[in-house]
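Participant: Sequence first, then the predicted structure, then my questions.
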Amino acid sequence: MAETLILILTEKIASALADQLEKQFDSLYGLQQELLTQVRGRMSQIKMEFEVIKGFLIYIGTRKENNEILDAWVKEVRELAFEAETIMDHYTYIWADQRHSSNVSRWYHINNQLQEISNRLHRLGEMKQQYDIKTTKGSQSKIAIERHQDLTRSSRVIDEETILGTEEYEKDLKSWLKGGQTDVAHSKRILISVSGPVGIGKTTLVSKVYRSTMIRESFGCRAWVNVSRTYKVEDLHRRIVRELFKGQKGEIPQRLDTMDSTELKKILDEFLGNMRYLIVLDDMRDQNVWKEKLENFIPDNNCGSRIIMTTQSVHVASLAGEDRIMQVKKLGEQDALYLFCRKAFQRHDTEECPTELMEQARNISKMCDGLPLAVVSMGNYLSLREKTILEWKKLEEDLNWILNNNVDFDLMKSVLKLSFDSLPGYLKTCFLYCGIFPDSHLIKRKRLIRLWIAEGFIQDRGRRTAEDVAEDNLHELIKRNMLEVQDTNDSGRVRTCKISAIMRQLIISKSEQEDFYVVFEDAEKSYEGNARRFSVKSSNNSIPFGISSIQNLRSWIHFGTGEPPLQSGFKLLRVLDLQGVPLIKGLPKEIFNLFNLHYLGLRNTSIKRLSTSIKRLVNLQTLDLAFTNIKELPDGIVKLRRLRHLFVYKIVDRTYQSFCYFLGFPALRGICDLKELHTLQSVEVSKDILRNLKKMSQLRSFRIMKVRAEHYSDLSKAIETMVNLRRLDIVGAKSDEALDMTCEIVPPQSLEKLTFRAKLMTLPTWISSLRNLAWVRLCWCSLPPEQDFLPSLGGLHSLVFLLLINAHNGSELSFKNGSFLRLKDLRIVDMKNLKEIKVESGALNELRHLNLVRCEGLTNAPKGILSLKNLENVHLENMKREFVDQLWQTESDNHPMLRAVNIVRQDSKWELKSLGKFRSNLMGYDDQNPENS
C-alpha cells in the first residue's frame, strides 16, 4: 500500500513540474521566482528520494516477513507520504487559485513545509541505517515460508469433514489422475489445474483426492508443495526434492540445503527415473513460477505422471489444457444454509435450525457468498453463542468489529489476507477501493474505472490511455477471483461486479487502519480520524459528527437519499460523487473553489443549472450530468482542458417510446478545443462543432443530436478522422426528416457500437466494412420497403446485439443461411408493417434472446424458429393474441432449451407465462439508460 501511495505522490510532483506549469513559472518575477526556484528544486529532490524508497518497499513487499521495526518504519514513510501529498495538493490549489497565486507568504509556507519533508526523509534514512532496517535472509524468509505452509495445511484440514457437493469434482479429478497408468497413449506428463476464489475449498478437495487409497496406490511417489511467490528458485526446487524423498521415506540427500538448482535437478532426475509421480503445487499465483522455475526442472519421464496446481488465478489455470481445468463453483444458497446450520448447531442433538432463527440463518449464510471457509467460520462462531435472534443479529449488524476481535475468524482472515497480500501493489489499491461501495451495491465497471483514474491510482501508460490500463486492472482482479462478475453485455464485457461481504469487511478494516478511507453506513456515529476518503450511506440529512473538521479529505462518495454537507471546507477534494441524491438542485459557490477536483458526479440528481464558475475547476476529468434537469451548459466548460468525460442529457419521456425521449445540450463555441475528451454525450450539432470535430482525436464515445440532412456530409468527413472512436450515436432533428447517407467514407475500424436514431433514405454501405462492430441500433430509420438492409449487417462477424425500432417499412424480415452467426440478442420493436419473420437454417445460430414488441402485424410464429437451438428467452409485449398463443405452444412443446417466454402486457391486461428466470432490459429498448453510460 505505501508504495502505491508514493507512486501517486511522485506522479503529482511530476505533474506539478510539467510544461504547463513551466509556462506559468516563466511569467513570474523577483522574489516570487526566487522562491519558486527553491520550491521546485525541493520538489525534485523529494521526488527522487521517494522513488528510491518506493523501490525498497516493492522489494520488501515480495518478502512477506514479520518485522516490527520494519513495519514501524514503513508506517512513518506512509504518514510522511500523506503529508507530502497534502503539500502538493496545496501547491496545485494555489496555482489554480489565480486570486492568490501571487501571494508571497503562501510560497514561503510551501517552501518551509517542503524543507521539513526533506529533513524528515533524511531522518528516516538515518533510522534505517541506525536500526539496520532491511529484509532478512535465511531464517526469516524460511519462517515466512513455513508460516504459509502451516496456514495451507490448516485450511485443508478444517473443512474436509464438512465439504459439500464435491462428488463430481472428485470423480473427474480421480479420472484425470488415473488416466495414463497403463495406456501408453496417455503416458506423457499432464498438468491439471483446480481453480476458484479464495476459501472455495480447492485445497480441501485436492487433499481429499490426494490422500485417497486409490490415488496413493496409483503413483510410485507423491509430493505436496506449497508454492509462494516469495520463494527463491533454489528454495522451491529444494522443497520439491525434499517432499518427494520424504514421501518415499528415503534418506534426504546430504548437503541438500546448500545445493544449487543444477545439482538439485540431477538428483531429482536420478530419483524419479521411471517412477510415476504425482506432485501437487498448492496455491500457485504466478504463471512464471511454472514457466521459468518448474516446467523444465520437473522431468517428464513418460510414465503417466501428473502435476496438480491449485490457484485463484484464471491465468495460471490456463497453463493446463482446456480439458484439464477444473473450476470449483461456490455453494448454492441451500447448500450454504445446510452447511452453516451443521456448524452452528454442532453441539446440539439436532443440526436443524429452529424456525425463529431461520431468517437470521439465511441472512448470515448469504453474507458468506457461497464460500465454504466463511460459512464454516460463521457457523463455528455462533455454535458457541446463545441461540437467540438478538445474539445472531449482533453478527449481522457489527460484522466488522466481530471479525477483527474474535479468534474464531483468525484462520479465515489469514487465508483472505494471504490472497490480498499476493496482489501486486498497483492492484492492491484498486481492490481496496472497491470496499467503498455498499454491500447491496453492484459496482459498475465504467464508474469504477473513472473513479480510479480521478483518484490518481492509474495514469496513461505510453500510447495506452488510463482507461485502457484501468480496464486491464479490473480484468486482472476478476481473473484472480478477487472480484466476481455479476452481469455482462452480449459481447461478454463486464457491466457490473461485486466483492464478497466478508472480504469487503476485511479490506474496510485495512483501509481504516491506513487512513485510506472510512465507510459510514450509519451517519449518526461520530468520527475522529484523518481518513483521506469517505463513503457515506445515508437516508437523511445527518452526517457523521466530526467530519467537517477534517482538512485533508480527498474524496466524498455519497450513497442514499440524504443531502451531503456541500458547504464544508474540503478544499483538497479530488472526487465528489453524489449520484442519485435527489435533493441536490444546485451547487453552493464553495464547490467552485475545489481546484483539485477531478471528478464531479451529479448523475440522477435534480440539479437545474451550473454556474459559470465551473471554469475554475481546471483539473476536472469527469463531469457527469446525465439524467439531471440541466438543459444547457455555461461557457466556462470550454476552459476545462483536462476534461475526459462529459455526460449531459435529460429524459423527457419515461415511456422511452417517442422519437425525442431524451435531450442533449446546445454545443458551446470552442467545445472542440477540449482535446482530451474521451466521452461526449449528448451534444447538439452546430457549424462550429462540424468544422472543428476533427480536433477531438481522442474521442471514444460520441453522441451527436439534431442532425439534419445538410449536416451529414461534413459530419461523415469528421468521423473519418476520429481514429479512436468506439461508440457513435447519430440522432436526427425530426422523425420525418430523412438523412441521405449515400456518400462514401472510410469509417474508423475501432467502432464497436453504432446507433442511428433518424429516418434514413438508405443504410450506409460502409457499415459492412466494420469488422469490430458488435452493437447496432437502428431506431426510427423507416427504411423503404424495397430495401433489404439485413444482408449489410448479416456478414458482420463481431455483431452480437441488434436492435430494430421502427427500422423498416417492409412486411418481411428474412435472416438468410450463414448470416448473423454470432448474434446473441435480437430486439424488434414497433415494426408496424411487419407481417412475417423468416429464419433460414444456418442463420442466428448463437441467438439467446429474442424481443418482439408492438409488432401488431405479426400473427404467425417466426418461420424457422425451431432451428435456433441456443434460444433461451423470448420476450413479447403488446403482440396479437393469436401470435402469442401460437408461439407459446410451439416453444413450450418443441424447444427444450427455452427457459422463458415472458409476456408483459396482452390485450390491456398484465399476464406472465414463464418457464424460468427471464433476463431482459425493459427500461428503454435502445439501451440508452443510466445503466449503460
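Facilitator: The structure has been received and is ready for your questions. All values derive from a computational prediction rather than experimental measurement.
Participant: contacts, neighbours, all on C-alpha from now
Facilitator: Will do.
Participant: Secondary structure element for the residue nearest to Val225 when sequence neighbours are not counted, which one?
Facilitator: Once flanking residues are discounted, Val225 sits nearest to Leu281: 5.2 Å by Cα to Cα, 6 or more residues apart in numbering. Leu281 belongs to strand 277-282 when assigned by DSSP states H and E.
Participant: Which strands and helices lie in contact with that strand?
Facilitator: On a contact count with 3 or more Cα pairs under 8 Å, 6 or more residues apart in numbering; DSSP states H and E, strand 277-282 meets strand 221-226, strand 306-311.
Participant: Tell me which of those strands lies nearest to Lys869.
Facilitator: Proximity to Lys869 (Cα to Cα) singles out strand 306-311 among the helices and strands packed on strand 277-282, at 34.8 Å.
Participant: which is the next helix or strand following that closest one?
Facilitator: Heading C-terminal from strand 306-311 (DSSP H and E), you reach helix 314-317.
Participant: Can you name the residues in contact with the following helix or strand past that following helix?
Facilitator: Later in the chain than helix 314-317, the nearest helix or strand by DSSP H and E is strand 325-327. Strand 325-327 is contacted from outside by 169, 192-196, 317-318, using Cα atoms under 8 Å, 6 or more residues apart in numbering.
Participant: Count the residues that sit near Met897.
Facilitator: A count of nearby residues for Met897, using other Cα atoms under 10 Å, gives 15.
Participant: In three-state terms, label it for me.
Facilitator: At Met897, secondary structure determined by DSSP: H, G, I helix; E, B strand; the rest coil is coil.
Participant: Return the subset of the contacts of strand 325-327 lying in strands.
Facilitator: In this view, these that belong to strands under DSSP state E are 192-195.
Participant: So which bits of the longest helix out of those in the chain are buried?
Facilitator: Scanning the chain for the helix with the most residues, using DSSP state H, yields helix 30-61. Going by neighbour count (16 or more other Cα atoms under 10 Å), the buried part of helix 30-61 is 32, 35-36, 38-40, 42-43, 46-47, 50-51, 53-54, 57-58, 60-61.
Participant: List the contacts of the nearest residue to Val581 once chain neighbours are set aside.
Facilitator: Computed as Cα to Cα, 6+ apart, the closest residue to Val581 that is not its neighbour in sequence is Thr561, at 4.9 Å. Thr561 makes contacts with 538-540, 580-583, as judged by Cα under 8 Å, 6+ apart.
Participant: okay, pairing it with this:
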Amino acid sequence: MADSVISLVIGRIVDLLKKNSVFLKDVERQVERLGNDLEWMRCFLKDAEQRQDEDARIRNWVSLVRAAAYDAEDVIEIFASKVEFFTKDKGLITKLTYYPLKIVNLYKIGKEIESLGMRLKEIADSREEYGINNLGEGITTHGEELQRIRRSSPFSEDKDIVGFEKITKFLVAELMKEDRNRRVVSIVGMGGAGKTTLAKKVYNHADVRARFNCRAWVCVSSSYDHKEVLRSIIKQLNTISKELLEVLEKMEEQDLEQRLYQDLQDKCYLVVLDDVWNEEAWDCLARAFPDVNTSSRLLLTSRNRGVPLHADALSIPYELKTLGQEDSWQLFLRKALGHGDNSGCPLDLEEVGREIARRCGGLPLAITVIGGLLLTKKRLKSEWEKVLNSFNTNLSRSQSGVSAILELSYADLPANLKFCFLYLGLFPEDYVISVCKLIHMWVAEGIMQKRDAENLEEIAAYDVEQLFSRNMIQAAEMTVDERIKSCRVHDLLRELAIRKAEDENFFQIHDTRDDEISAKSRYLAVHILHRDKNYFGTSTPPLRSLLFFNVHGYGENISLSIKSFGKLRILDLENVKMGNLPKEIGEVRLLRYLGLRDTSITRLPHSFGCLRYLQTLDIRNIKQVIVSNFIWKLESLRHLYANRIGSNAPLKIEGLRNLQTLSGMHFDDIMHNNMITLTSLQKLGILVDDRSEMDKLCMHLSEVGSLKTLHLYCTERRLWLSLAGLSKLRHVTELKLSGELRMLPPDFPPNLSRLSLKHTLLKDDPMPILGKLGQLSFLKMKVAYGGSQLVISRHGFHQLKFLELNSLYDLDEINVEKGALPQLRCLRIRECNSLKKLPEELKHISSLDALELVDMRVDFISGLDADMVSGVPNLRISFTERSRRLSLLEQITAHARVIRAAVLFQPAAQPS
C-alpha cells in the first residue's frame, strides 16, 4: 500500500501546489522544494510496496513518509481555503481589510512548509538508519509488473457452483425428516469453504420452500448485535410498516425475544443462522425459537464445530470439506477463463493452471479470487507463470494458502483500486454498502484520476466493476441494466483490508466500548457509541473521514466538537440521533461529503455557506429541512439529495456548474433560477402542486441540455395536476411521476426511454398511450392504475425490455396481443393480489429471459401454466411477507414438480 496510497496523496499535493501557485508565489522557493522532495520520496516508495511486508523497519519508514505527505496536503488545502475566504467574492475595501490576515497566513504557511521540508530531510537521512539506503535503486518490482491495464467483464449471476449437488440433497433430506421436535441442521467449515453458498442452495430448494410455511435468513457474524438480529428476523416474518419499525426500535432484548417467539410458536418455520461464531451467540438466540412439535428447523453455519454440537447434541453437523481436485479445476476454469460446463483449457496453460488450482487447497473463495485475477491477464503461459511465482512468494509469508491468494490478489490491484479496497474495510462485517454512496465518498477522497471525457462518478463506478470482476467484492443487489446497486465484502477479504490498513495506521475501527481513539487516526469508523458525552476524550486525531454505522439505537442525542475536525473531508452521520448541527460547521472548510440522512435534523446553520469544497450533501429526512439562502455559495457541490427543502425566500442555485443531482426543490425555487447555468445537471427532482404551471416549467427546463432524468413529486392528495408541456424536454430520457394524477400527461419527452409511475392512481388503461412511446425500454408502475384490465397491443412497445407491475391491487387480467412486446427481456409482477393468471401470449415472447413474481398469492403461483414455466429461462418467485406464505404448503405441493423443473427460486430476504 505504500506506493498506492502515498503516491495518490503526493500526486494530489503536486496538483494543489500548481493550482494555488498564485496564492503561494510569496513562498515560491519553499513550495518548489517541498514538491521536489515529495516527488523524490515517491521514487523510493515504488520498491517499498514489496519490501515492507518483509521488514518492519521499512513499514516504519513508510509510515513516516505517509504522515508527512498527509500533513503537507492538509497545510496547503487549509491555507488555500482561508485565502479563498479572504478574497473570493469580496469587494475592494473588504479585500484590503483582509490583506493583513492574508500576509499573516502566508507567513504561517511559509514556516509550516519549511518545517515539513526539514522533516522530509530527516526522514530521507534516516533511510540508512532503517537499513534501506539502497531502496529503489535499479529494482523492477513485482507490483509494477502486475499493474497492467484491466478489462471489464460483464455482470451475470454467479452460477459457477460445483461439487455441492450431493451435499445439497443430503441437507435437504435432513431438513425434511419426520420429526416433530425442533431440530438444528448444521454446516461447519473454514472461512472461504462455501458454507453460505451451500446454505443458500438448500434454502432456495423447491422442496424446502414447499415444506416450511415460514422462513427467514439472518447473518450473525463475529460481532453481532443481538437486538438487530432479532429485529431482522421479525421484519422478515411480518408486513413492514412504519408503526412496526417504531415499535421494534423501542423494544429491549427480552421484548424482542418474546415477540419473535410469538410470531413462530404456531408455525412450521425454517430460520437460517449464518456464520455463528460462538456458543454464547447461540444461547442468546435459542430462547426465541419455540420447540412446540411443529417440525421446525434451524439451519446453522459456523467455523466452530463446537457451536452446532452445543446447539443440538443429537444432530451431527455436516463438515464441509474442501473441493476435490476435479471440482477445483472446473471451478478454476469458469473463473479464470469465463468458461461454462465442459469447456477445456488451452493446452499450453493447463499445466500451470492446474498447479495454481492445486495451490488453492480446494477452497472455493481462493479459487474464485485467483480466477478473477487471471481473468484480467493475457492468456499467455508466461503471464500465468508470473502469477504462480508470485503466489509462491506470498505463500512463504502467509499462514495459509487462502491468505496467500488474497494477498496476491491485493498486490495485483492498481494503486487507486488498493485505496478503494482498503476503504471498504471501514464498513461493518456483512454490511450492505450502497454503491452510489460509496462512489460519492471515493470522489470526495480524491482517489479518482480523470480520464478522457469521463466524469469522476463514471470512473468510480468503473472501479467498482473492476473490484467485482476480480471477485474482491460481491454484488448484493443489481439494477435492471445489470449495474451493481449495492455490494458486500466477504469477511476474509474484509479482514485482509483491515489487516493491511491497520499495519500502516491507515484507519481505525471503533467497535468495542473499551477502544481508545488513536491520536494518529486519519480514517475512523464508529460501530459503537460511548455514553460519554466527550466522545474523543483528550484525543484530537487528524481525521479525514469519520463514519458512523449501526448506531441508530443510541438513546441520546450525540454532540461533536467541530474544533476536532479541521481536516475532515468526509462526515457520515446517517441514522445518528442528533438535534442539530453545530453552528460552527462552516469552519470544517475541507469538508467534501456530509451525510445527514435520517438524522432528524430540521435546519442547516448559516455557516454552511463557507463549505466551498462540499461535493455531496444528503439531507433526506422524514421532516422538511429548512435551508437558508446559501446553496449558491457551495461552488463545488455535485449532489444534493433531499426529500423536501424549505426556505423563507426563493433559494438561489444558479451558477453551480458542478451540480449533477438536485432533488427536493420546490417549483417556485426552480422558476426563480436561471437553470441554464447548471451546465452539469443530470438528475432533477421537483415538488409540484396545483399552483405549479407545468408548461412554463418545461419551457424553463428545455434549454438545460445536460438534464437526463426528471422526477416530479405531486405533494398534495387528490390533486389532479395537468402536466402539459413535457414534449419540450427533448434531452430528458428518464421521467418519474409520483403522486395522484388520475390521467396521463397529454405529451411526453420525445426521446423518453425510461418511465416510472408511482401512486398516480390512473383511471384509464395507460397502455394504449404508453405503447406509442417509440423509444421506451423501461416501464415501472407502482400503485399507478386502479382498473381491472391492462391491454398491451401488438402495435406498441416495440423497444420495451423491462416491465414492472407493482401493487396494482384491482388488476385481474393482463391481455397481451399476439406479436406484442417483441423485445421484452424481464417482466416483474409484484403484489397484484387480484390477478388470476399470466397472459397466454408470454410463452410466445422468445426474448423473455426472466419472469419475477414477488409477493403474489399462493393460489396464483400454484396455478402457473407448465408450458409457460418451461419456456422462461429464469422464473424467480419470492415472498417477503408472512401473509404470502402461511398456506404455501397446502397450495403449492401439487405443483412442486412443475416448479422444480423450471423455476430458479430466490430467498425471501437476502443474507444481511
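Facilitator: Alright, I've got the coordinates. Predicted model only: the values in this text are computed from it and were never measured.
Participant: Any chance you could compute the TM-score here?
Facilitator: Superposed pair, TM-score by TM-score structural alignment, normalised by the length of structure 2: 0.64. Supporting alignment: 687 aligned residues with a Cα RMSD of 5.1 Å.
Participant: Distance of Asn481 of structure 1 relative to Met503 of structure 1?
Facilitator: Noted for Asn481 of structure 1: a distance of 12 Å to Met503 of structure 1, by Cα to Cα, to the nearest Å.
Participant: Please say which of these two ends up with more neighbours.
Facilitator: Taking other Cα under 10 Å, Asn481 of structure 1 and Met503 do not tie; Met503 has more neighbours (23 against 20).
Participant: mind listing the helices for the stretch 801-933 of structure 1?
Facilitator: 881-894 (DSSP state H, counting those that start in this stretch).
Participant: The stretch 251-400 of structure 2 too?
Facilitator: 253-264, 279-286, 306-311, 325-337, 347-359, 364-374, 381-397.
Participant: how much does the helix or strand that contains Asp71 of structure 1 deviate in direction from helix 30-61?
Facilitator: Per DSSP H and E: Asp71 of structure 1 is located in helix 68-96. Counting by axes from the mean of the first three to the mean of the last three Cα atoms, to 10 degrees, helix 68-96 of structure 1 lies at 150 degrees to helix 30-61.
Participant: Tell me which residues of helix 68-96 of structure 1 come out buried.
Facilitator: In helix 68-96 of structure 1, counting by 16+ other Cα under 10 Å, buried: 70, 73-74, 76-78, 80-96.
Participant: Who's the closest spatial neighbour of the aligned partner of Thr429 of structure 1 in structure 2, skipping the chain neighbours?
Facilitator: Alignment note (TM-score structural alignment): Thr429 of structure 1 maps to Phe419 of structure 2. Using Cα to Cα, 6+ apart and skipping the chain neighbours, the partner closest in space to Phe419 of structure 2 is Val5 (6.0 Å).
Participant: same deal with Gly810 of structure 1?
Facilitator: Pro785 (3.8 Å).
Participant: tell me which strands and helices the lengthiest helix in structure 2 is in contact with?
Facilitator: For structure 2, the helix with the greatest residue count under DSSP H is helix 92-129. Helices and strands touching helix 92-129 of structure 2, by 3+ Cα pairs under 8 Å, 6+ apart, are helix 28-51, helix 56-87.
Participant: returning to what we had before: just give me the neighbour total for the residue nearest to Phe419 of structure 2.
Facilitator: Val5 of structure 2, neighbours per other Cα under 10 Å, totals 20.
Participant: Ok, Lys188 of structure 1 next?
Facilitator: 15.
Participant: Asp747 of structure 2 now?
Facilitator: Asp747 of structure 2, neighbours per other Cα under 10 Å, totals 14.
Participant: show me the contacts for it.
Facilitator: Each residue near Asp747 of structure 2 by Cα under 8 Å, 6+ apart is listed here: 724-727.
Participant: Same list, those residues, but as CSV with secondary structure, neighbour count and distance to Tyr462 of structure 2 please.
Facilitator: Converted to CSV, the contacts of Asp747 of structure 2 look like this (DSSP: H, G, I helix; E, B strand; the rest coil; neighbours: other Cα atoms under 10 Å; distance: Cα to Cα, whole Å):
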residue, secondary structure, neighbour count, distance to Tyr462 of structure 2
Ala724, coil, 18, 38
Gly725, coil, 20, 36
Leu726, helix, 22, 33
Ser727, helix, 20, 33
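Participant: does Leu427 of structure 1 belong to a helix or a strand, and which?
Facilitator: Leu427 of structure 1 belongs to helix 425-433, assigned by DSSP H and E.
Participant: Please list all residues in contact with His666 of structure 2.
Facilitator: Contact analysis of His666 of structure 2 by Cα under 8 Å, 6+ apart lists 644-645, 686-688.
Participant: got it, and Val685 of structure 1?
Facilitator: Neighbouring residues of Val685 of structure 1 by Cα under 8 Å, 6+ apart: 666-667, 704-707.
Participant: and which of the residues you listed is nearest Arg450 of structure 1?
Facilitator: Looking across these and measuring by Cα to Cα, the closest to Arg450 of structure 1 is Ile704, at 22.1 Å.
Participant: Could you find the counterpart of the closest one in structure 2?
Facilitator: Alignment note (TM-score structural alignment): Ile704 of structure 1 maps to Ile686 of structure 2.
Participant: So which residue is dead centre in structure 2?
Facilitator: Ser434 (2.4 Å; Cα atoms, centre = their mean).
Participant: And the residue mapped onto it from structure 1, how close does it get to Leu483 of structure 1?
Facilitator: Matched by TM-score structural alignment, Ser434 of structure 2 corresponds to Lys444 in structure 1. As judged by Cα to Cα, Lys444 of structure 1 and Leu483 of structure 1 stand 12 Å apart.
Participant: And Pro634 of structure 1, by the same measure?
Facilitator: Taking Cα to Cα, one finds Pro634 of structure 1 at 40 Å from Leu483 of structure 1.
Participant: if you count what's nearby, which of the two comes out ahead?
Facilitator: Shown here are Pro634 of structure 1 and Leu483; by other Cα under 10 Å, Leu483 has more neighbours (21 against 14).
Participant: now the ones in strands among the contacts of strand 325-327 of structure 1: which count as buried?
Facilitator: 192-195.
Participant: Including distance to Lys832 of structure 1, could those residues go into a markdown table?
Facilitator: Listed next are those as a markdown table, based on distance: Cα to Cα, whole Å:
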| residue | distance to Lys832 of structure 1 |
| --- | --- |
| Ile192 | 56 |
| Ser193 | 54 |
| Val194 | 53 |
| Ser195 | 51 |
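Participant: nearest to Glu931 of structure 1, of those?
Facilitator: Ser195 (31.2 Å).
Participant: The closest one contacts Gly201, correct?
Facilitator: No. Applying Cα atoms under 8 Å, one finds Ser195 of structure 1 not in contact with Gly201, separated by 9.6 Å.
Participant: No further queries at this time; thank you.
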